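**Q** From the sequence below, what's the structure:
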Amino acid sequence: MRDVARLAGVSHQTVSRVLNNHPNVRQETRLRVLDAMRALNYRRNLAARTLVTRRSRTLGIIGFETTLFGPASMLYGIEDAARQAGYFVTVATIPDLERASVLDAVDRLCQQSVEGIVAIAPKPTVTNGLHHTPAGLPTVAVGGGTETDASATVRIDNTAGARLATQHLLDLGHPTVHHIAGPADWPEARERVEGWRQTLYAAGAAVPPVAPATWTARSGYEQGSRLARDPAVTAIFCANDQLALGALRALHEAGRRVPEQVSVVGFDDTPDSAYYLPPLTTVRQDFAELGRRSLALLLSGIGRQRDPRPPQHVVLAPELTLRASTAPPAGRRA
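**A** Just a heads-up that it's a prediction; the model follows:
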C-alpha cells in the first residue's frame, strides 16, 4: 500500500480510503490511486485484512450437485446479491442431501471464517444440518424450511403456485386437472400436490390419482404417455417445466394436440419454457428476489448476532405466466 501511495503521490490513508470505497475521496485522486494499483499489480491481502478487522467479509453458500433449474438459479441469485453487497462468497458443494454431507460442508465453511451461511435447502436434512453451526453464526435456509425452523428461511409459496395453475385450468372449463408430481421426498413437490388437491376439492372437481415422477423430462414423458392414452384427460399440471417438456412430447407422439385437446401448465418459468412448442404456461418463481431476500436476512443476522429475537421466515408469492399451452376444452370454445 505504501508503494501505491508513493507512486500515486498520496498518503497511505488515502489508498486505504480508495480500497474501502470511502466517499470522501476526489474522483481524480481515486483514479490516480487505481492507476497506481494496476501499474504495481497490487492486490489487497484478504488474510491480513481479516486479522486486522476481525471480519472476513466472506459468506458461505451450501449448494448441491444438480442441473435442476431451481436450485442452480437460487445459487446464482444468492451469489449475485452477495457480490452487490460487497461480500465475497465461498461455495461448498455437497454430493447429496444427506445429513453427513451437510455437516461436512458446514465444517469446511467455518474453517474459512465465514460470517454467515446460506444453504439451498430443498430437504429437511439440509435445514437440520444448519442447527450444528457454531453458536452465534447466522444461517438462512433457502427454498425449504418452515416457520418452526431454528434458522431463518426464504422460500416460494409452492402451495399458492399450484393453486394458481390448477385454478387457471378449471377456470378455462376443464372438468378436472391431472398432476405429474415431483419426488415425494421433496417438500416443494409435496406442497405443489397439496395446492393442486386443495383447489380441486374447493371446486368440487374429481381428484385424479397423482402421477408420481422425478424432476426430469424423461419422467414427464413416461407419465405423459400414460395420461395421453386416456381421452378423458384434458388438462395436466406438471410440477416443473422439465416434466412439462416431456409431457408435451408424449402428447404430440400420441396425436393429442396441445392446447386444442389437452392443456399443459408447468412450474418454474425456465428461460426455455417460452420456446417450447407450444410456448408453456407456467408458474414463475423470482429467483433473483429469493437471493436478495435471503442475503438481507443473513446480513440482518450478522448485524445482531447476540439478539435473542426468533428467526424470520419469508414466503414469496409466485406468479402465473400465461402462454399458448392452455385453452378451454373443445366443448367450451366459442
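**Q** all contacts plus neighbour counts: C-alpha atoms, from now on.
**A** Will do.
**Q** What is the three-state secondary structure of residue 24?
**A** In three-state terms, and counting by DSSP: H, G, I helix; E, B strand; the rest coil, residue 24 is coil.
**Q** Chain neighbours aside, what residue packs nearest to it?
**A** Distances taken as C-alpha to C-alpha, 6 or more residues apart in numbering place residue 17 nearest to residue 24, at 8.0 Å, with adjacent residues excluded.
**Q** I figured that neighbour hits residue 25, correct?
**A** Yes - using C-alpha atoms under 8 Å, residue 17 is in contact with residue 25, at 7.3 Å.
**Q** Now the second one, please; I'll put the structures next to each other:
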Amino acid sequence: MTAESDRATEPDRVRAPNIRDVARVAGVSYQTVSRVLNDSPSIRPATLARVRAAIDELGYRPNQAARALVTSRSRTIGVLSAQSAHYGPSTSIAAIELAAREAGYRLTITNIASSEYASIKSGLDYLMSQSIEALIVVAPQVRVFEALDDLQVAVPFVTLEATGLNRAHSLWVDQVQGARLATRHLIELGHTEITHLSGPQDWIEAEARMQGFLRELGDADLRTRAPILGDWTAHFGYYAGLELLRYRDFTAVFAGNDQMALGFMHACRDSGLSVPDDISVVGFDDIPEAAHFAPPLTTVRQNFAEIGRRAVALLLGELRGETELSHDPVQAELVVRQSTARAR
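**A** Predicted structure coming up:
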C-alpha cells in the first residue's frame, strides 16, 4: 500500500468537523446551518435546536475569518486600553471578553503606550484596521477622551470612565458617590480631621474621588485639607504616610485606592501606631487582597465585572439598532471591615 493510499484511508476523526458535517448530523441543508450561525430570524425553533445539538455533539467551531468574508462582518469588538495590567481594568476586560464570546463576538485588544495623542491615534488606527464593529475604551486619563472626541470614532463605542459627562457613550461606576460613602463612614465614626491620599491628577477617577471627598466634608461643615496627590502605588502610600505621621494632626485617612491604603498602614506600623485604634483607614476598589490586609481593609467596592458585561450589552444593543439603552451608573458599595473604628 502506498503512502498516498495510507493518507486516503486516514480516519475522519483527525479532521475538524465542518458545516456540512453539522448539516448531515442535524438532517438539514448546509445553507440552513449557515443561517443558524448568522442568527437568521427565519429558522424554526425545532430546526434551531437540532442544529445547535449537532454543533455541540461534533464540537464544531465556525471559522471566523471565513464567515467575515461571506457576511462582510468581522464580529469583532476592539478594546483600547491604557492600564490592562491593573486589577480594575483587567477584571473589566476579562468580563468583556466572556460576554463578547457568549454573544458570538471576539476581542481585539491594544494597549496604548501613553496618553499622548499620537499613541492614542496609533492604537485606534490599529483597531480600525482589524475591521472592528464596535469599540470599548478602558483608558481613564483625561487626554484619552479629548483625543477620542477629536478623532471622531466611526463605529459604535462606549467608554468606561467616571464622569458620565458624555452619556451617549459612557458607562461608569459613580466614583463621586463611592468617595462620599467612604468619607461619610469616617465622619459617622466621629472623625473630624480626615486626610485624603489622591491618585494622579490627570486620572478621571482620581479627580472624581477627590471631589466626592471634598463635597462630603463640605456638607458636614468640616475643615478641608489639601489632598495629597499620589501615584496609586503602595510605595507612595508608605512614604507619604511616614511624612504625614510626623505631625499626626488627623485621625483618619481616605486613600484613593487600596494599594495606597496598604502602604499607609505599613507606615503606621513602622511608626508604632495601630490601625484602627490610633488611625482609621479606608481604601477604594476592594481588590481581592483587601480582605487579607492586616487589619482587613474597609474599602469601596467597584463591580468591574458588571461594568464589562454592561459595556458589551450596550454595544450589541446599538449594533441591533435599539434606541432605549440604559447608561445609568453602577453604584459603588461600602465594605466595612476592621481598619476603621470610632475616633478617640
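**Q** show me where the stretch 1-150 of structure 2 has strands.
**A** Secondary structure of the stretch 1-150 of structure 2 (DSSP state E, counting those that start in this stretch): strands at 76-81, 106-111, 134-138.
**Q** Quick one: those strands as CSV, columns for mean neighbour count too.
**A** Formatted as CSV, the strands of the stretch 1-150 of structure 2 follow (neighbours: other C-alpha atoms under 10 Å):
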stretch, mean neighbour count
strand 76-81, 24
strand 106-111, 18
strand 134-138, 24
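**Q** In CSV: these, plus distance to residue 70 of structure 2.
**A** What follows is the strands of the stretch 1-150 of structure 2, written out as CSV (distance: least, C-alpha to C-alpha, whole Å):
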stretch, distance to residue 70 of structure 2
strand 76-81, 15
strand 106-111, 17
strand 134-138, 19
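**Q** quick one, which of those strands is nearest to residue 217 of structure 2?
**A** Across those, residue 217 of structure 2 has its closest neighbour in strand 134-138 (30.3 Å, C-alpha to C-alpha).
**Q** which outside residues touch that closest one?
**A** 76-84, 89, 155-161, 311, 315 (C-alpha atoms under 8 Å, 6 or more residues apart in numbering).
**Q** Identify the residues contacting the closest residue in space to residue 55 of structure 2 that isn't next to it in sequence.
**A** Nearest residue to residue 55 of structure 2 in three dimensions, chain neighbours excluded: residue 22, at 6.0 Å (C-alpha to C-alpha, 6+ apart). Applying C-alpha under 8 Å, 6+ apart to residue 22 of structure 2 gives the contacts 30, 33, 51, 54, 55, 58, 60.
**Q** Would you mind checking these for buried ones?
**A** Neighbour-count burial within the contacts of residue 22 of structure 2 applies to 30, 33, 51, 54, 55, 60; the criterion is 16 or more other C-alpha atoms under 10 Å.
**Q** Make sure residue 294 of structure 2 is indeed in a helix.
**A** No - in this structure, residue 294 of structure 2 is coil, not part of a helix, as judged by three-state DSSP.
**Q** quick one: contacts for the aligned residue in structure 1 for it?
**A** Aligning on TM-score structural alignment places residue 294 of structure 2 opposite residue 277 in structure 1. Contacts for residue 277 of structure 1 (C-alpha under 8 Å, 6+ apart) come out as residue 248.
**Q** And residue 157 of structure 2? What does it align with in structure 1?
**A** Counting by TM-score structural alignment, residue 157 of structure 2 lines up with residue 139 in structure 1.
**Q** I'd like to know how far its match sits from residue 254 of structure 1.
**A** Using C-alpha to C-alpha, to the nearest Å, one obtains 49 Å as the distance from residue 139 of structure 1 to residue 254 of structure 1.
**Q** cool, and residue 18 of structure 1?
**A** Per C-alpha to C-alpha, residue 18 of structure 1 is found 65 Å from residue 254 of structure 1.
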